[in-house]
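Visitor: Sequence plus the predicted model coming up.
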Amino acid sequence: KACPNCCFCALFHFTVVPVILKALTYDEKRGSCSVGSNVRDAACYVCWAFARAYDPSELIPFINQISSALVIAAVFDRDVNCRRAASAAFQENVGRQGTFPHGIDILTAADYFAVGNRVNCYLTISVYIAGFPEYTQPMIDHLVNMKINHWDSVIRELSTKALHNLTPRAPEYMANVVLPRLLPLSVGTDLHTRHGAILACAEITHALCKLAEENNRSVTYYFNEKSLEGLKQIHQEVLAAICLFFFLYLSVCQFFFLTVCTLIEKLSLSKMPFRGDPIIGGWQWLINDSLRSLPLVSSTARQHIKESAVSALAALCNEYYINEKGEADPALQDELVTRYISGLQNTEEMIRCGFSLALGALPRFLLKGRLQQVLEGLKKATIISPEDVSFAQARRDALIAIAKVCQTVGVKGEGSQEEYVCKDNVTQIYATLLNGVTDYTTDSRGDVGGWVRKAAMTSLMEVTLLLVQNETELINANICKQIMCWLAQQAAEKIDKFRAHAGSVFLTLLHFDRPPVPHIPHREELERIFPRSETETLNWNASSEAFPRITQLLGLPTYQYYVLLGLSVSVGGLTETTVRKYSAQSLFEYMKKIQNDSSEMESFCETLLKVFEDNLRNDRVSVPLLTMLDQMLANGCFDIFTMQGNHPFPVKLFNLCKEEIKRSKDVRKLRSKSNLLSIRKTTASQVYEMLITYSDVVDPAIMDEVMTILSDTNWEAELTVVREKRNHLCDLMKVPKPQLVSKVKYGNVLLSFFLCNDQLFY
């Protein structure tokens, strides 16, 4: 008779275990999604049940298979539910069986909560677990066999990065087994497998070369001739595929461009011995073509292709285009720089983007002697012309490139403007960047100028910090004043993400201390308003936190004009939002504080008139400015002036309003002006509506007379007339009449509508 245990072992080994191991990795694509997660989850439950159902001695023959499969599922499964189910099953087996290798250590790193983050699982936890020899090879094999050909491109890319991180755990196995297995797959027919295999070859090669360098070995230590030729062959096969698929499957070509650019970058960073090889020319051609990108591919995909190509270009140039003297071949330098600068004026926006980013990625030895030419070309790409007004992305990338170029060439005050950022070109650089902060272009996509403004603010910060850390004297007071004022304006505007970015840059420059940024106006007051301790905690995205701080800058003369300009757009916004609510509330609170300070009020009103005058017929500012003025009048912000018949402010404001709407057909502008000039009439109308709704608030005996006065009076008549009617209403309703301050004379003012507005009725 057979031993019961032997029968169990045979059944378990030949029937149950293979099924469970297959189920733990089951995944099948159907259409745009996949099936299999429920199967994998059920398999984890079965493994969980094993721990409770069997004696530890009965599972010993299968421990390595089950433990490896559960670890792989816990770390590499696509779905978080399955990763957590595998972790729970592993935990149950560790607790009840006690035979899983390194169970406690692994469970500590890959517990229920740790496996919730997929990127962390692939790139961090996997490396730790692979440190235990029992799991190293199974994990690598799983990635190569099951994940680099996965239907989800995100999983394929994460798998290749995981292979990079796992390479130091088994370098010989990677070089002698995995890489030879991947090279044929990288030129195969299946698109997903080809994509993953090329990326895996790139990542493993980079990791092996880095490991060899760290151990003072030749970069080719882990490679034989066949492997090196196989790596070079990938490029040729991909070019053939691009030619085949270009007009049929643009999405396929997109994969190829992205993938091979990554391969070029990694092989260049690996310092592969290809200097002087014709393959370098082929790589350069593909990079240039990627910078131009595919015309019918989505803009997001094109941007990814360009970023990948730019990274590849930087690595290629640094490794293969520099000679022993640290210089570039003049002919090659001339060809690259001239090609990229000429592309900055291309009629295709995305081509401009690509070549701008390429110039920003060039190493110093390729920019040497051509810096001024590069800066001039990038400056032209930032200028708005009627033909390219909507090319906001190109202007954004040109501004980014300017900062990158400056960081690459470095600073030398007395140096040549063809080689360094110096006293001869720093003003031009700042002028270009500051001009970008004024880009308010809009189109069907919305405020596309915001992309340009954000890039300009970032570049201003990077260039300024570069100068501060090298030659502070190149920053003059006027430039610093302009930077801080423009940032203050952007920090007062209505779009949260741009306001937050401006606020972050503003505080970075204010609190930078290695060494401090010079010439910041009102530094002490700014540090009191924005203490260093709150730099990280202040939430610029929250209107309720940002505007109470930024409105305090209205009390600083240098910033007042710019902050008021930014607040005009926020307070007078088209719709009622939290931005409009808190910006208006903060502005009115500031106005209340200065009501009794005549000099502060005079300064504020002069600045307000200046903002209005500078932006006449600029609808982006003037229309919300009219709305803001309407709100300020309704809140009594200018009562101190409107009660004075001889004060010039109301007259100047009235004249500017007339000039703004002259011959205008803009309904929103006309309505804003109507509200602004008809506040007594509007107030009377609202009181009339209130009395109709709540008739019991007034004595019925006087109701008819009150209603008649409200409806029949010409509230836009002379001040003496309407004041008499108002006082009569106050007497009828037994409301205290507003009292004028002594020594204030009333006159026949053009803007009689400014009288006491919201204090007219109580």
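Guide: Structure received. Numbering: from 1, shown residues only.

Visitor: Only C-alpha atoms from now on, for both contacts and neighbour counts.
Guide: Noted.

Visitor: Identify each buried residue in stretch 140-157, please.
Guide: Under the neighbour-count criterion of 16 or more other C-alpha atoms under 10 Å, stretch 140-157 has 140, 142-144, 146-153, 155-157 buried.

Visitor: oh sorry, the question was meant for stretch 586-601
Guide: Neighbour-count burial for stretch 586-601 [16+ other C-alpha under 10 Å]: 586-588, 590-591, 595, 600-601.

Visitor: got it, and stretch 477-495?
Guide: 479-495.

Visitor: what's that stretch in contact with?
Guide: 430, 434, 437, 457, 460, 498-503, 505-506, 518-521, 547, 550-551, 558-559, 562-567, 569-570, 573, 579-580 (C-alpha atoms under 8 Å, 6 or more residues apart in numbering).

Visitor: Just the buried residues from the residues you listed, in ChimeraX please.
Guide: Selecting only the buried entries of the contacts of stretch 477-495 in ChimeraX, with 16+ other C-alpha under 10 Å as the criterion:
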select :430,434,437,457,460,498,499,500,501,502,503,505,506,518,520,521,547,550,551,558,559,562,563,564,565,566,567,569,570,573,579,580
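
Visitor: Looking at the contacts of stretch 477-495, which are in helices?
Guide: 430, 434, 457, 460, 498-503, 505-506, 547, 550, 558-559, 562-567, 569-570, 579-580 (DSSP state H).

Visitor: buried ones in stretch 358-369?
Guide: Buried positions in stretch 358-369, judged by neighbour count with 16+ other C-alpha under 10 Å: 358-368.

Visitor: so what's the one residue sitting closest to the centre of the chain up against?
Guide: By C-alpha atoms, centre = their mean, the mean C-alpha position of the chain lies nearest to residue 497, the distance being 8.0 Å. Contacts here follow C-alpha under 8 Å, 6+ apart; on that basis residue 497 touches residue 541.

Visitor: Strands of the protein, residue ranges please.
Guide: Counting by DSSP state E, one finds strands in the chain at the ranges 28-30, 33-35.

Visitor: Tabulate those strands (TSV), appending distance to residue 724 and mean neighbour count.
Guide: Supplementary listing: the strands of the chain in TSV, determined by distance: least, C-alpha to C-alpha, whole Å; neighbours: other C-alpha atoms under 10 Å:
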stretch	distance to residue 724	mean neighbour count
strand 28-30	82	11
strand 33-35	77	11
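
Visitor: Give me the nearest residue to residue 544, chain neighbours excluded.
Guide: Nearest non-adjacent residue to residue 544, counting by C-alpha to C-alpha, 6 or more residues apart in numbering: residue 582, 5.7 Å away.

Visitor: here's the one I want to compare it with:
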Amino acid sequence: MMRARLMPADLYGDLGRLLAATLHFERRVLSRKLGGNVRDASCYVCWALFQAAALPAPLVRGLVADLVLLGCFDREVNLRRAASAAVQEAVGRQGLDSAEGVALVQTLDYFSVGNLPACFLEIAPAMVTLGAVPRDQLARHLLTRVLASWDPEVRRLGAQALVRALPGAEDRRHALAALTETAAAAADVDVWHGAALGQAALLAATADVPADLVATLAASAHVVPRHNKGARVDVLEALLALAAELLPHLPNRRLPAAFGDAFVEALGLADARLAPALRSLAAALDPADVDRAAWLDQLTSGRPGYAHALGEVLAADDSDAGAVLVAAVAGAADMAVRVAAMDALARVLARAADPAVAAGPTVHAALTGLADFTIDRVRGDIGSQLRLAAAAAVRGLPRSVVAALDADTVDDLCARLLRVAADKIDRLRTDAAAALDWIVPGLFPAVPAASLATIYAAHFGRLTGLLASGLSERQTAALWLGLASSMSAASSESVVRATRDAVGAYLPTLDPPALTALVDDTIGRMVVDGRIMLKTDSELLELVAFFFDDGSLPNPALDPALYVRVYNKVTKLYSAGTKTASARLLTACVAVYAGLVMAGHSKVAEMALKKLVGLLGSPISPVRQRAADALFLLVADVDSDGALAVVGDIEAADWQGPTYAGSAAAVGPAVLACFGY
């Protein structure tokens, strides 16, 4: 009706009041929140209304203010963008096209509102400055709606935005009192959590808090609403944040019992969401109240929360505590403990008066963490968490520490960072490249954001140039290993070609011991602790096949044990591939077995050839075809009278059809006879 200009003008006022309510409509039904469709439709109605006719200025200003609040604080990006479009229509058609109106549209544009933290912390304050929404209306919306959101992340952002919305100390004290009343009366844990986070944020930004309000806040831990187990972490997070900001205002700087109990409970949990609150509260504690020895004992018992807290209370010259943290990084059973200990060492170093003297434990732990490639059968590459923490610790080393590192330590750090810089995980590649640039500027320039195929192709193409750029053999070996084992993430023929080019340029530069060490490192990461990871082990086996294809492996007469180790490991994978019918794993086995036959190690070659002959009868069509192709090439190189006939038999057989079993039974013994077996 409005787009057709059929709505009577005397109804615009009623419509405006209706829209003011529906733009923020939300209703909870059991565990679900409803209302997104209503808010979306309201934005569309506003957009059509602004097109219909010239509206009264108060109505336009009121609707624009509500739309701005929706565009800044709604959880859903599509609704924020719908509100942005309606505001743009109002500016263009309702006489708001002044300098402030243009700035409003540019600030609240389609792309800007896509970033939720920026909406809360940057765009919302700008809206107040531009006069698009009154400050008191924005603060009231935060207090009554945003801090009561069902989404914990929205509540966290809302608490930060509330401080920016209230620059005056008196306004903050009033808001603090209002939130205290809200928390005391809350029957919903979401409302209580938002109020508690708001209280903590306002306390941190308010210098003078009335004593009676401090006493009320100190008793607030006893009035937490009933909640289920899933909400317990949110409750503990709010209690810790509130306790950290409340502690400086307490007369004796002693935590009330309920807050202390929450602190002890949180220290024993392995939830990363609690880490910031634990650090804040630990930093606010009186050092005399901290039993460091007991905390270190708890850490060694597998409780990561204590590591987060220790990072704020340990002295940089406490060598015994540093040794405990380093040991936790290297050998704790729980990966969460290892990551937390790595973060704690980095934070201890950041607070050191003389970082160059205290850097040893952090650097040692970072070297350990960067080499952690632990694979969990259920969770996958859990070692990536520790590699990420270690790369961040290296990037956080003070410049004075970096300048004082000896050449061997720099070489070790660069080698391990180069390996991580070729990781499959985007954030790991980015952080490791930044850490490399911090240690040796310009060593490993970042590749611009692009597809994985482009990134890996660029890295492989750069490898040959790095060989002549002063990198040590250990560093280039680490980079090569990372690139090759990460290759399958791209699934691109261009990456495969680049890999082969890198093999041809790189492997001939290694002497036999270095090449042996590279192969041993590769096969050593297969079938770890008797567990087979099909995808990872297939990638590593394909890498070993590249070594054979290039012909760069040491002569079997120089290192016969290497070929035995390769055969034993690939045979374990052969058994796994047969049981799981993994075409990729068995195809990689074919390539390695063929390489072992060509290498000429007498006993290993015989066993590998028999495995290849057995694969002619594989029920997996691509596997038996690949085995037939490999045997065709091997037999063609044999100088014997019957070899030519066997080659013809292999070529004539239909390895894709139903007669493959008969062909395998006929061709197999003939192939073995050609080799004298």
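Guide: The structure has been received and is ready for your questions. Fair warning: this is a prediction, and the values are worked out from it, not measured in the lab.

Visitor: wouldn't residue 192 of structure 2 be in contact with residue 223 here?
Guide: No: using C-alpha atoms under 8 Å, residue 192 of structure 2 and residue 223 do not qualify as a contacting pair, with a distance of 9.2 Å.

Visitor: quick one: which of those two has more around it?
Guide: Neighbours per residue (other C-alpha atoms under 10 Å) separate residue 192 of structure 2 from residue 223, with residue 192 holding more: 25 against 13.

Visitor: so what corresponds to the more buried one in structure 1?
Guide: Residue 192 of structure 2 maps onto residue 194 in structure 1 when the alignment is built from TM-score structural alignment.

Visitor: what's near enough to touch its match?
Guide: With C-alpha under 8 Å, 6+ apart, residue 194 of structure 1 has these contacts: 149, 185-188.

Visitor: roughly how far apart are it and residue 260 of structure 1?
Guide: Separation of residue 194 of structure 1 from residue 260 of structure 1 (C-alpha to C-alpha, to the nearest Å) stands at 11 Å.

Visitor: likewise residue 575 of structure 1?
Guide: Computed as C-alpha to C-alpha, the residue 575 of structure 1 to residue 260 of structure 1 distance reads 48 Å.

Visitor: between the two, who's got more neighbours?
Guide: Taking neighbours as other C-alpha under 10 Å, residue 575 of structure 1 and residue 260 compare with residue 260 leading, 26 against 8.

Visitor: What is the equivalent residue in structure 2 for the more buried one?
Guide: Aligned counterpart of residue 260 of structure 1 in structure 2: residue 239 (TM-score structural alignment).

Visitor: do the same with residue 229 of structure 1
Guide: Taking TM-score structural alignment, residue 229 of structure 1 has residue 215 as its aligned residue in structure 2.

Visitor: what about its match, neighbour count?
Guide: Using other C-alpha under 10 Å, the number of residues around residue 215 of structure 2 comes to 13.

Visitor: Which residue is the nearest non-sequential neighbour of residue 707 of structure 1?
Guide: In space, not counting the residues next to it along the chain, residue 707 of structure 1 is nearest to residue 688; the distance is 6.6 Å by C-alpha to C-alpha, 6+ apart.

Visitor: my read: residue 541 of structure 2 touches residue 590, true?
Guide: No: counting by C-alpha under 8 Å, no contact exists between residue 541 of structure 2 and residue 590, whose distance comes to 10.1 Å.

Visitor: Report the set of residues contacting both of those two.
Guide: With contacts defined as C-alpha under 8 Å, 6+ apart, no residue is adjacent to both residue 541 of structure 2 and residue 590.

Visitor: Report the separation between whichever residue in structure 2 pairs up with residue 336 of structure 1 and residue 310 of structure 2.
Guide: Aligned counterpart of residue 336 of structure 1 in structure 2: residue 291 (TM-score structural alignment). When distance is defined by C-alpha to C-alpha, residue 291 of structure 2 is 10 Å away from residue 310 of structure 2.

Visitor: Look up how far residue 279 of structure 1 lies from the residue nearest to residue 212 of structure 1 when sequence neighbours are not counted.
Guide: With sequence-adjacent residues excluded and distances taken as C-alpha to C-alpha, 6+ apart, residue 212 of structure 1 is closest to residue 219, at 5.7 Å. Distance check for residue 219 of structure 1 against residue 279 of structure 1: by C-alpha to C-alpha, it reads 18 Å.

Visitor: So which of the two has more stuff around it?
Guide: Here residue 219 of structure 1 and residue 279 are set side by side on neighbour count (other C-alpha under 10 Å), and the busier one is residue 219, at 20 against 15.

Visitor: quick one on the thing from earlier: if any of the contacts of residue 194 of structure 1 are buried, give me the ChimeraX selection for them.
Guide: One line in ChimeraX is enough to select the buried members of the contacts of residue 194 of structure 1, burial here meaning 16+ other C-alpha under 10 Å:
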select :149,185,186,187
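
Visitor: Select, from the contacts of residue 194 of structure 1, the two members most distant in space.
Guide: Within these, 149 and 187 form the most distant pair, 13.2 Å apart (C-alpha to C-alpha).

Visitor: nearest residue to residue 81 of structure 1 other than its sequence neighbours?
Guide: The shortest distance from residue 81 of structure 1 to any residue other than its chain neighbours is 7.4 Å, reached at residue 41 (C-alpha to C-alpha, 6+ apart).

Visitor: Next, count neighbours for that neighbour.
Guide: Applying other C-alpha under 10 Å, we find 21 other residues in the vicinity of residue 41 of structure 1.

Visitor: now swap in the one 5 residues further on and tell me
Guide: Using other C-alpha under 10 Å, residue 46 of structure 1 has 13 neighbouring residues.

Visitor: Just the helices from the stretch 251-400 of structure 2, written as ranges.
Guide: Defined through DSSP state H, counting those that start in this stretch, the helices belonging to the stretch 251-400 of structure 2, from first to last, are 257-267, 275-284, 292-300, 304-313, 319-331, 335-350, 355-358, 360-370, 383-395, 399-404.
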